[in-house]
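Undergrad: just need the structure, nothing else, for what follows:
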Amino acid sequence: MGKRFLASAGALSGARLLTALSQLLVLPIIARYLTAEEFGLVALAMTLVLFAQLFSDAGLSRSLIRQEQYHPEEWSAVFWLLFGIGLGLALIALAIAPVWAWVFEAPELFGMVAALSVTPMFLSLAAVPNARLERENRFGTLALIRAGAALAGMMAAAALALAGAGVWAMVVQQILLTVIQCGAGLAFSGFRPMLPRWQSQLSNHLIFARDSLGASLLQTTQRQVPMMLIGHHLGPASLGLFSMTSRLLNQPSMALSGPMAQVVYVRMAAAQGDDGQLGALYVGSIRLLALAIFPPMAVLAGAGGDLFALLLSEPWRKVGFLFALAAPGFALEAAVATAGVMFQAVGRTGLRLRMIVERTVLRLVTLALAVPFGIEAVALAITLFVFAYTPRYWAFAHRAVPFDRRAALSALGMTTGISVVTWGAMYLLARQGGDWATLGWAVVILAASWAAAAAIQWSRLRASLATFGR
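TA: Modelled structure (predicted):
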């Protein structure tokens, strides 16, 4: 069973890693053909679209997975409800497009937002088929779908960038990703919706979705409102630099903690009522995520601007400094993030929502105070806030499922110590050689850091994997 968990998590993580790799491979091409201002415009367009996209699922697919029995009528009712939501979201985004362009005094935003407005509809159509694949533990199929979509989007973006399409290279990439995921999900899941009719069972799903949707809305607000503040106060060029940094910093969450959360959610949902097992699953996920995320983030943070200038081109050198300031916060947040699905697995979505309301308000106030001092202050404020709020985050999670917070801290501490040493070594070596030498040292030090972190906690890592296999 532990091997099966690794296979499931590995398949999804592999697909997400491929998606992340495709983003990283295409970024050097796009970065050479798009200015920071154009990159900032894409970030502004995606800010509005991401708010629409988070409503496309509304948390209903998570609720379906929690059901012990599969009822085709119930799943079909959710499918048609989501289809209506997705269509409505597309029309709303289309209507807001001219207003968005006017607010930010950028006429180009109208066409970009109008084109991207179709993505929430395709995501809504894909939600139930993908939930069917998850419920049946067909994570390998999900991985193939996502990997194929990522590769297609990467090739399209690269070709369009080389052809001089500018911002449309990234717009088309996003549209293609959602279209392929929707079509392939419907094709391979085996799910075929029945004719729509009202189902009384929807009431429980709607209550679950209400709290989950509120949480998703607040989480998206945490990420996107700072983008809007930077774009409004500091301009598209500063926003472009910050957006590029955020894209790189979000790769661990997208490639590792996201897939881990999907697989852990299924395990936690099955372990409802067993607090000991649920707590062990959470602590185990922290240990595995810290091992996977902390060392590479430390290497990149220590490498400085040379490595980013080599990969992205000289105008993006400043990204290295911004990355180093925000990396500790992003890494810690990604490592402990599976507490979110623990709330959902035990049905404590209301408690989760209250926690996220508090965190959102405090985080936005912190970042709003930092914006006038520049994007460097915003990056540092992110790290300081995450470190300050994590104990409070764990206090909320402990109310949902009592878990050993000392064990969770220990799971972070061992890899953190290795990562601090890794950062120091990388920082010193990066100042001794050129860009290519820095890249070579980064590979060597990362391998050594992973090996050392795994060796000093090998028995505990095996115990964590055994927990997932029960």
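Undergrad: only C-alpha atoms for contact and neighbour calcs from this point on.
TA: Will do.
Undergrad: Three-state assignment for residue 106, please.
TA: coil (DSSP: H, G, I helix; E, B strand; the rest coil).
Undergrad: quick one: it from residue 36, how far?
TA: 15 Å (Cα to Cα, to the nearest Å).
Undergrad: more neighbours: which of those two?
TA: The neighbour comparison of residue 106 against residue 36 (other Cα atoms under 10 Å) goes to residue 36, with 21 against 14.
Undergrad: residue 409: which element?
TA: Using DSSP states H and E, residue 409 sits within helix 405-430.
Undergrad: list the helices and strands that helix packs on?
TA: On a contact count with 3 or more Cα pairs under 8 Å, 6 or more residues apart in numbering; DSSP states H and E, helix 405-430 meets helix 275-303, helix 435-456.
Undergrad: so which bits of that helix are buried?
TA: Residues of helix 405-430 classed as buried: 407-408, 411-412, 414-416, 418-420, 422-427, 429-430 (neighbour count, 16 or more other Cα atoms under 10 Å).
Undergrad: most tightly surrounded among the helices and strands packed on helix 405-430?
TA: Greatest average neighbour count among these goes to helix 275-303 (a mean of 24), per mean count of other Cα atoms under 10 Å.
Undergrad: how about residues contacting the helix or strand following that one?
TA: Per DSSP H and E, the first helix or strand lying C-terminal to helix 275-303 is helix 305-312. Outside helix 305-312, the residues within contact range by Cα atoms under 8 Å, 6 or more residues apart in numbering are 27-29, 31-32, 300, 315-321, 430, 434-436, 438-439.
Undergrad: could you also give me the structure for this second sequence? I'd like to compare it with the first:
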Amino acid sequence: MNANPPPQFGRVALRGGLVTAGSQGFKMVIQFISVIILARLLVPEDFGLVASVGPIVAFVGLLQNLGLQQALVQRKDISDRQLNQVFWVSALVGLGSSVVVAALAPAIAAFYGDQRMLGITLASALPLLLGSIAAVPLALMNRHLQFGQLALNDVVTAAAGLLAAAIAAWAGMGYWSLVLGPAVAAVVALAAAWLVVRWTPSRPDLKVDGDILSFGANLTGFNLVNFFSRNLDNILIGKYSGAIELGYYDRAYKLLLFPLQNITQPLTRVMVPLLSRIHDDKARFRDLYVRTNWMLAAVTMPGIAALTLTSDQVVALLFGPRWTAVAPIFAWLGIASLTQSVSSTTGWIFICQGKTKTMFQWGIYSSLTTVAAFIVGLHWGAVGVAAAYAISGYVLRVPVLAVLVHRVGPVTAGDFLIMQGLFIVSSLLAWLAYLGLPASLAGQSDLLAVALALCLNYGFALVLMLIFPQSRRMLSATLPNIARNIR
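TA: You can find the predicted model right below:
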């Protein structure tokens, strides 16, 4: 199977991005509804119990396909034999991952000193196997640029998971509803993928080509160290601060960072196959990457800044008065996530150019600095962990990542830092303007306060984009194309 750039490549990229953005809009609405409904039907301890097990299960789950799914998308040519090899290896690894999680259940329950963890862990093992079996059909849909079908599958899967969890919570199943939702979503995702793709595996073959295996192994290594560092906060808070405080932290994290991931992860699905097809054309590669990230930053960073600025009001509106302890955690995570919409896309540069070894090395450094920050901040509880994570990101990780991106190319450190710096400056200006508002205006209602913060942040961001030449050129080139494709 050959993967040459399609005709009208730019239009394919733009339409793929618009379709993905639309579907993710629906998915984010579903996610927010899920967070709000379940917060009102369940208690903080329910979320804390499942959140304590979740990182361990998901960490093992990173071995589901050994990075081979992304290798299928990135390669220029792929044969039926190679597809069959990847399918059977992924299925075997998925089965092994499920067995490992089930075997760890007693140890996890003993670690937390709570036998409820035993059943939660056992029930969480099944989606790992189902995800592995779906790996190849999902990769083929991505490789063939079936962005519309992928987007539809995502929305249906998210809705099914929410419906199952909400019904279970309403029926009084407590923390079990948070386990049932992902299980139902995994079943729906598997069925939808295989219904769309016509490919079927042949007899088992476990001999994967060396270059595919090397690509996947380095990518898996990055995912493992990165995920470990990103989720160690849950383990540490759950162990040393308790399930209730972890429940507060979990709600803040999901409210802010999960919607952000729901933008960048599906966008990765669009950009990786497209950038992989033009990675030899460095000028074209850089142009597409930079333009995409300017738009991504323009959409996400002012919104995150506004929600961070009004964290007390946002938490009160969405969760109610019993969740006020979430607000300071939410604010620090908001500061941390300001740059993450752009920083997280640097993986496209490494993956699409086959530089997964460099990506793995960066992951080791990033994970070590993140873990150190968590340990330092743990003394002050969940708020301290969030604050240490935010501060260490700006001081230790963003500058190093900029240098590494510049060395790999063709995107420069200037490209990477300028687009983030502009919106950080606009956020600071909006913050100063918000503080200058009369108390009688901003204090009228929580909803009005959030609306004012949003208007100020997006307003200052637009003004700076029009002033700065690089962002102004990007707007003049991109907005007309978006308008034509919407029509």
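Undergrad: quantify their similarity with the TM-score.
TA: Here the TM-score for the pair of chains, by TM-score structural alignment, normalised by the length of structure 1, is 0.93; 468 aligned residues with a Cα RMSD of 2.4 Å.
Undergrad: before we move on, back to that, please identify which of the helices and strands packed on helix 405-430 of structure 1 is closest to residue 95 of structure 1.
TA: Closest approach to residue 95 of structure 1 among these is made by helix 275-303 (40.1 Å; Cα to Cα).
Undergrad: now the helices and strands packed on helix 405-430 of structure 1 in JSON lines, with distance to residue 364 of structure 1?
TA: Shown next, in JSON lines, are these (distance: least, Cα to Cα, whole Å):
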{"stretch": "helix 275-303", "distance to residue 364 of structure 1": "24"}
{"stretch": "helix 435-456", "distance to residue 364 of structure 1": "34"}
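Undergrad: stretch 44-53 of structure 1 vs structure 2, average offset?
TA: Per the superposition on structure 2, stretch 44-53 of structure 1 and its aligned residues are separated by 1.3 Å on average (mean Cα distance after the TM-score superposition for structure 1).
Undergrad: how about that stretch, aligned to which bit of structure 2?
TA: Mapped onto structure 2 using TM-score structural alignment, stretch 44-53 of structure 1 spans residues 52-61.
Undergrad: so how far is the matching stretch from its chain's centroid?
TA: 16 Å (Cα atoms, centre = their mean, to the nearest Å).
Undergrad: what comes into contact with it?
TA: For stretch 52-61 of structure 2, using Cα under 8 Å, 6+ apart, the contacting residues are 94, 97, 100-101, 108, 117, 120-121, 124-125, 128, 224, 227-228, 231-232, 234-235, 238, 243.
Undergrad: which of those residues are buried?
TA: Here, 16+ other Cα under 10 Å leaves 94, 97, 101, 108, 117, 120-121, 124-125, 128, 224, 227-228, 231-232, 234-235, 238, 243 buried among these.
Undergrad: how many residues are close by the residue nearest to residue 67 of structure 2 when sequence neighbours are not counted?
TA: Of all residues not flanking residue 67 of structure 2 in the chain, residue 216 sits nearest, at 4.0 Å (Cα to Cα, 6 or more residues apart in numbering). As a burial measure, residue 216 of structure 2 scores 23 neighbours (other Cα under 10 Å).
Undergrad: separation between the aligned partner of residue 216 of structure 2 in structure 1 and residue 340 of structure 1?
TA: Residue 216 of structure 2 maps onto residue 209 in structure 1 when the alignment is built from TM-score structural alignment. The spacing between residue 209 of structure 1 and residue 340 of structure 1, counted by Cα to Cα, is 14 Å.
Undergrad: please say which position in structure 1 residue 72 of structure 2 maps to.
TA: Under the alignment (TM-score structural alignment), residue 72 of structure 2 pairs with residue 64 of structure 1.
Undergrad: distance check, its match against residue 128 of structure 1.
TA: The value you get for residue 64 of structure 1 to residue 128 of structure 1, if Cα to Cα is used, is 8 Å.
Undergrad: who touches both of those two?
TA: When contacts are counted by Cα under 8 Å, 6+ apart, residue 64 of structure 1 and residue 128 are jointly contacted by residue 75.
Undergrad: out of these two, which sits in the more crowded spot?
TA: A count of neighbours by other Cα under 10 Å puts residue 128 above the other of residue 64 of structure 1 and residue 128, at 30 against 23.
Undergrad: who's in contact with the residue mapped onto the more buried one from structure 2?
TA: Taking TM-score structural alignment, residue 128 of structure 1 has residue 136 as its aligned residue in structure 2. Contact analysis of residue 136 of structure 2 by Cα under 8 Å, 6+ apart lists 69, 83, 86-87.
Undergrad: and residue 136 of structure 2, how far is that from residue 168 of structure 2?
TA: 31 Å.
Undergrad: ok, residue 102 of structure 2 next?
TA: Distance from residue 102 of structure 2 to residue 168 of structure 2, by Cα to Cα: 23 Å.
Undergrad: check contacts around residue 292 of structure 1.
TA: Contacts for residue 292 of structure 1 (Cα under 8 Å, 6+ apart) come out as 256, 450.
Undergrad: map it onto structure 2.
TA: In structure 2, residue 292 of structure 1 lands on residue 299 (TM-score structural alignment).
Undergrad: could you measure from its match over to residue 126 of structure 2?
TA: Separation of residue 299 of structure 2 from residue 126 of structure 2 (Cα to Cα): 36 Å.
Undergrad: equivalent analysis for residue 11 of structure 2, please.
TA: Taking Cα to Cα, one finds residue 11 of structure 2 at 39 Å from residue 126 of structure 2.
Undergrad: more neighbours, the two?
TA: Neighbour count, other Cα under 10 Å: between residue 11 of structure 2 and residue 126, residue 126 has more, with 21 against 15.
Undergrad: the more buried one maps to what in structure 1?
TA: If you follow residue 126 of structure 2 across to structure 1 using TM-score structural alignment, you land on residue 118.
Undergrad: what helix or strand does the nearest residue to that match once chain neighbours are set aside sit in?
TA: In space, and not counting its chain neighbours, residue 118 of structure 1 is closest to residue 90: 5.4 Å by Cα to Cα, 6+ apart. Using DSSP H and E, the element containing residue 90 of structure 1 is helix 72-103.
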